[in-house]
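Peer 1: sequence plus predicted model, see below.
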Amino acid sequence: MRILFYGINYFPELTGIGKYTGEMAEWLVSQGHAVDVITALPYYPEWKIKEEYSSKSWMTEISNGVRIMRCPLYVPKNVTSIKRIVHELSFVISSLRFWSRVFVSKPYDIVICFSPPFHLGLLPVLYTQLRGVPLWCHIQDLQIDMAKDLGMINNKLFLNLMFFVERIILKHSSVVSTISKGMIRKILAKKVLNQECLFFPNWVDDKHISVLPKEASLKREFGIPMEHKIILYSGSLGEKQGLEIILEVAEAYRTQSDVHFLIVGAGGGRERLEELARQKKLGNVRFFPLQPYDKLGELLASADVHLVLQKKSASDLVLPSKLTSILSAGGCSIVSALPGTTLYDIIDEFKMGILVEPESVIALKEGIDKALSTDLNCYRENARRYAEQFLSKETILRRFEMDLLLPFSKKSVVA
């Protein structure tokens, strides 16, 4: 098949949507498909164009058999709702240069559009309607719902306009898929789909991310004694996680010299978190940059406890992608989730971590106290077992390919 990907994030971005989109494209090429990608210059999660691309504008490159058409875009230093809207629109406008060629060249067999941003589907809808090819819309975050529920956008007229655009895209998609059962329920509740919503979960390379001994971890590199405890948050430092709560809880442990809070990652909220830590004089909180993928297993092995945190209002609007790697590494997580959400139900059913109320300093402190005083081996064994059984990269992508080739059967992609 000749396949066109359209999304703002792509490899070499190490976290979030770009990681999965890149792995998906390269896997499809390894199976004999031809994949082209229209995407942006890489900028996430640092919100800064990567150094090796900083002097580039529109460009085409080949990476692991994938033809990548990259577009320049506006990347704000301080991310606000308005600046993010301009950022996303700048990519759409910039990408018109490549779309103008796509519209007049040999048609693709299918276009796969990745959301967010939610409005990226407009150009693919136009293309697929004119050229008579199918459109697959894959949703990683319910962006508009989240912006509304988190209070990031309060203008009702503007919200209604965005929901209207979203309905157009969903209605004209041949296939709509998303990453959790809870998100499927929310998409179906919009009552605009002409077909089922497919379950297409994120995955992990369980051969690359495996259970490692503490001796193979980054504890020594971080300068932390092997017998000390590490509470780790690793990933994007954005708005939807409510990460200030980590600093509030860390204050309660400032006299326990053998407990360290590590925040590893990048994002629009990092500078603010670092400033708060300085103001509170928290010597037990340390920040490190995002680690390269080949050191991810060693990073995860460093943690005694992982933090997977979300705000209440983000429940079932996004599923933390970091969780797949934590489970594959056999990590025990403290997870903030509301009962009845997909995240809560999975962790509870398979006993893979400690569940706490979101946005509660007291609940998070109690969860950490429990983790530091409990034998966590049962949680860790369950986590690794779940990853092997349900999150295998090869299994999930093989079944995704079956949906791609059967053409658009109504069966779900299941792990």
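Peer 2: Okay, I see it.
Peer 1: only C-alpha atoms from now on, for both contacts and neighbour counts.
Peer 2: Noted.
Peer 1: where along the stretch 251-400 of the chain do the helices fall?
Peer 2: 270-280, 296-302, 322-328, 342-350, 361-372, 377-390, 393-405 (DSSP state H, counting those that start in this stretch).
Peer 1: using a markdown table, lay out these together with distance to F98.
Peer 2: Below are the helices of the stretch 251-400 of the chain laid out as a markdown table (distance: least, C-alpha to C-alpha, whole Å):
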| stretch | distance to F98 |
| --- | --- |
| helix 270-280 | 34 |
| helix 296-302 | 34 |
| helix 322-328 | 32 |
| helix 342-350 | 38 |
| helix 361-372 | 48 |
| helix 377-390 | 37 |
| helix 393-405 | 24 |
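Peer 1: nearest to K148, of those?
Peer 2: Ranking the helices of the stretch 251-400 of the chain by their distance to K148 (criterion: C-alpha to C-alpha) puts helix 342-350 first, at 20.1 Å.
Peer 1: gap between that closest one and the chain center?
Peer 2: Centre-to-centre, helix 342-350 and its host chain are 18 Å apart (C-alpha atoms, centre = their mean, to the nearest Å).
Peer 1: use this one as the comparison:
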Amino acid sequence: MNILFLSLSFSTSKHKSFYEDLLCEFQKRGNKVYVACANERSSEEQDGLYEKDGMTILRIRIGNITGNIGIIEKGISTMTIDSLFLKAIRKVYYDVKFDLIIYPTPPITLVNTITKIKKRTGAKTYLLLKDIFPQNAVDLALMQKNGIKGLIYKYFRRKEKKLYAISDHIGCMSPANVEYVLKHNPEVKRDIVEVCPNCIALPEVNPVTQKKEVSDLRIKYNIPKDAKIFIYGGNLGKPQGIKFLVDCLDKEKDNKKVFFIIIGSGTEFGRIENFIKKSQTRNTLLLKYLPKEEYKLIVNQCQVGMIFLDYRFQIPNFPSRLLSYMAAAMPVIIATDPNTDMGTIAEENGFGYKCLSNDVEGFSQAVDKIINSNIEEMGKNAWEYLVKNYTVSTAYNIITRHFSK
């Protein structure tokens, strides 16, 4: 099949896209992959066409939509994305007959592009639903449903419904995501919505058979020999509920049995930095965003992973960061809103503990439970569950079973 993958972001010279491994799986299975991705004005990446691992990638210049930019600039840039994508794809991929169009959220700004390419080529469409926008913005009080400000919400909500309408199949990250979509969009048929979870390519070495060597990490960062090393890696912004994370670190600051490593960047980085300075805690290390390989080296020497999500979320979330912990055979503590089912999945399958992300005492209890558990056995459970459920091969089979000739 000729596959068109549409995304507002993709791999760069400094960052590997979450979707690259899945697309490489399509290539390995005999398909031809074409990518069309956005390239913001502020980006150092070159526009235009190039080849990578057999994939044809088209970078399309758009205005700035991320980073520290004004709301007017972001609004104008967002409104013009659809037309810029359609124009570029028509110009460059004019002679390609696509069989399948795949697009992860948030692609609601590309509804017109998807509609017209689908009509021109007769391609089937598959939505990888990763973010339920605009509801996630409402949950965090970044958008309102009513009044004058509600006009923006209603505009994007109409776009969201159009996106569902043009999708032949919708892949959600978890069972809770499936039920949320069906409940809040009754016009969507149940038989087109399924679980197609986040996925990764498995590491070459089975981490269960590799003994964790943590001496280098302990020496470099002066980590006590007997302390269990907990890690959080990823965005440090509003969706992660960083205030709660800080409250948890404060609760555990005198616990000599644990050591916390926080790695990431985002709008709330300063909140954690200020806490560490004021509290003078000795069991927390904060590091800025690291290159992927350097981050992976640290992760592989840690013993417990952590996930944090803002308690206000009404939509179920499933951060992809969980998979990097599981790939390192680490158990997890998952602190989320009541609607997210990731913690339940971890507990039921023996690789983690959950708590609500407004319950500091619950987090502390989860820490105690995990350090008194068989961490190696829980890590083995995490790895085995990953192998069975979250590989690129699994996701490929879920998607393509609908389109096999």
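Peer 2: Right, received. Where do you want to start? This one's a predicted model, so the numbers in the text were calculated from it and none came from an experiment.
Peer 1: so which of the helices of the stretch 251-400 of the first structure gets nearest S313 of the first structure?
Peer 2: helix 342-350 (13.5 Å).
Peer 1: what's the mean deviation for the closest one versus the second structure?
Peer 2: After superposition onto the second structure, helix 342-350 of the first structure sits on average 1.9 Å from its aligned residues (mean C-alpha distance after the TM-score superposition for the first structure).
Peer 1: quick revisit: so which of the helices of the stretch 251-400 of the first structure is nearest S257 of the first structure?
Peer 2: helix 361-372 (13.7 Å).
Peer 1: distance from the chain centre to that closest one, please.
Peer 2: 25 Å.
Peer 1: how about the helices in the stretch 101-250 of the first structure?
Peer 2: Using DSSP H, counting those that start in this stretch, helices in the stretch 101-250 of the first structure cover 122-131, 143-149, 156-171, 181-188, 244-251.
Peer 1: turn the ones you listed into a markdown table, including mean neighbour count and distance to F103 of the first structure.
Peer 2: Converted to a markdown table, the helices of the stretch 101-250 of the first structure look like this (neighbours: other C-alpha atoms under 10 Å; distance: least, C-alpha to C-alpha, whole Å):
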| stretch | mean neighbour count | distance to F103 of the first structure |
| --- | --- | --- |
| helix 122-131 | 18 | 7 |
| helix 143-149 | 18 | 28 |
| helix 156-171 | 15 | 18 |
| helix 181-188 | 18 | 29 |
| helix 244-251 | 19 | 46 |
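Peer 1: so for D149 of the first structure, which of the helices of the stretch 251-400 of the first structure sits nearest?
Peer 2: helix 342-350 (17.6 Å).
Peer 1: buried sites along the closest one?
Peer 2: 342-345, 347 (16 or more other C-alpha atoms under 10 Å).
Peer 1: from those residues, pick the one nearest L161 of the first structure.
Peer 2: Lowest distance from L161 of the first structure to those (C-alpha to C-alpha) belongs to T342, with 28.5 Å.
Peer 1: so that closest one makes contact with S180?
Peer 2: Yes: taking C-alpha atoms under 8 Å as the definition, T342 of the first structure is a contact partner of S180 at 6.7 Å.
Peer 1: and for these two, which residues touch both?
Peer 2: Common neighbours of T342 of the first structure and S180, using C-alpha atoms under 8 Å, 6 or more residues apart in numbering, are D316.
Peer 1: re the thing from before, ok, which of the helices of the stretch 251-400 of the first structure comes nearest L193 of the first structure?
Peer 2: Using C-alpha to C-alpha, the helices of the stretch 251-400 of the first structure put helix 393-405 closest to L193 of the first structure, at 17.5 Å.
Peer 1: now the angle from the closest one to helix 377-390?
Peer 2: 30 degrees (axes from the mean of the first three to the mean of the last three C-alpha atoms, to 10 degrees).
Peer 1: apart from its chain neighbours, what residue comes closest to N112 of the second structure?
Peer 2: Leaving out its chain neighbours, the residue that sits closest to N112 of the second structure by C-alpha to C-alpha, 6 or more residues apart in numbering is D82, at 6.5 Å.
Peer 1: which of the helices or strands spans that neighbour?
Peer 2: Using DSSP states H and E, D82 of the second structure falls within helix 71-92.
Peer 1: between the helices of the stretch 251-400 of the first structure, which gets nearest to G65 of the first structure?
Peer 2: helix 393-405 (17.3 Å).
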